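Q: got a predicted structure here, sequence first:
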Amino acid sequence: MNIESFREYCLAKKGATEGFPFDQDTLVFKVMGKMFAIAPLERIPPQANLKCDPERSLELRETHEGTILPGYHMNKALWNTILLDQLPEGLIRELTDHSYELIVASLPKRTRQALGELP
């Protein structure tokens, strides 16, 4: 998956926004103000950081050694760096969905309700 396809997939999520809060080269995707994906635009190979359940993170890193890594500049227990051009697109979508769902589940009830009311 290339970075543009990843971007389109992230933005298709309900309530998703994009921005550059850190610098001009690091694209951040948020849902209701909380990060669920980070994609450095200048990095080769293309990659993204996604939140993940800690136990699943370890399993994924073992199963996909060299293509799913501890989150670069992130909490290594909660975030993975995935190499977008070296993993199956279905897995990338699954891991993106998982990250998004973890963030949505952690939102306050009122914020989750507001998200549910979005078109």
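A: It's in. Nothing here was measured: the structure is a model prediction, and the numbers come from that model.

Q: contacts, neighbours, all on C-alpha from now
A: Fine.

Q: can you name every helix or strand that the top helix by length along the chain contacts?
A: Secondary structure assigned by DSSP state H gives helix 89-106 as the longest helix of the chain. Contact here means 3 or more Cα pairs under 8 Å, 6 or more residues apart in numbering; DSSP states H and E; on that basis helix 89-106 packs against strand 26-31, strand 34-40, strand 47-51.

Q: check it against this one:
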Amino acid sequence: MDSDGALRYALGKLGAWPDSPWGEDHRVAKVGSKIFLFPGTVDGRSTITVKNTEAAVDELKQRYPELARAARYLDKRLWVQLAIDSVPDDEVCELIDDSYDQVVAKLPKSERPG
């Protein structure tokens, strides 16, 4: 999966919508008013930046030390950037699902989908 495929998958989630808050070159997936996926490229590699628990972020960094790193400008305990070209698609989808769930759980009830 590449970052465009990750974005397409994310936008299939209930209440998800695309936004480009920093211009067309910087697309994100939001639910309610919050971002849950930053797709992109770094050094020619497809990446995703997603939210998770501290334990899950630490585990991901340990499991993929060359692919996972702290997300710039975000809480480094809860957000991780991952080069996804060497990660199985089902795991990429699971990370997007987890990020979506984490963000939805923090939304005010008036912004939660469904």
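A: Ah, there it is. Note that this is a predicted model, so its numbers are computed, not measured.

Q: TM between them?
A: Taking TM-score structural alignment, normalised by the length of structure 2 as the basis, the two superposed chains have a TM-score of 0.91; 114 aligned residues with a Cα RMSD of 1.5 Å.

Q: quick revisit: dump the helices and strands packed on helix 89-106 of structure 1 into a markdown table; add mean neighbour count as well.
A: What follows is those, written out as a markdown table (neighbours: other Cα atoms under 10 Å):
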| stretch | mean neighbour count |
| --- | --- |
| strand 26-31 | 20 |
| strand 34-40 | 21 |
| strand 47-51 | 26 |
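
Q: any chance of CSV for these, columns distance to residue 11 of structure 1?
A: What follows is those, written out as CSV (distance: least, Cα to Cα, whole Å):
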stretch, distance to residue 11 of structure 1
strand 26-31, 8
strand 34-40, 11
strand 47-51, 14
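
Q: circling back: after the longest helix of structure 1, which helix or strand is next?
A: Using DSSP states H and E, the next helix or strand after helix 89-106 of structure 1 towards the C-terminus is helix 109-116.

Q: who's in contact with that following helix?
A: Defining contact as Cα atoms under 8 Å, 6 or more residues apart in numbering, one finds that helix 109-116 of structure 1 is touched by 14, 15, 32, 104, 105.

Q: mind redoing it with 6 Å?
A: With contact meaning Cα atoms under 6 Å, 6 or more residues apart in numbering, helix 109-116 of structure 1 is reached by no other residue.

Q: all set, thanks.
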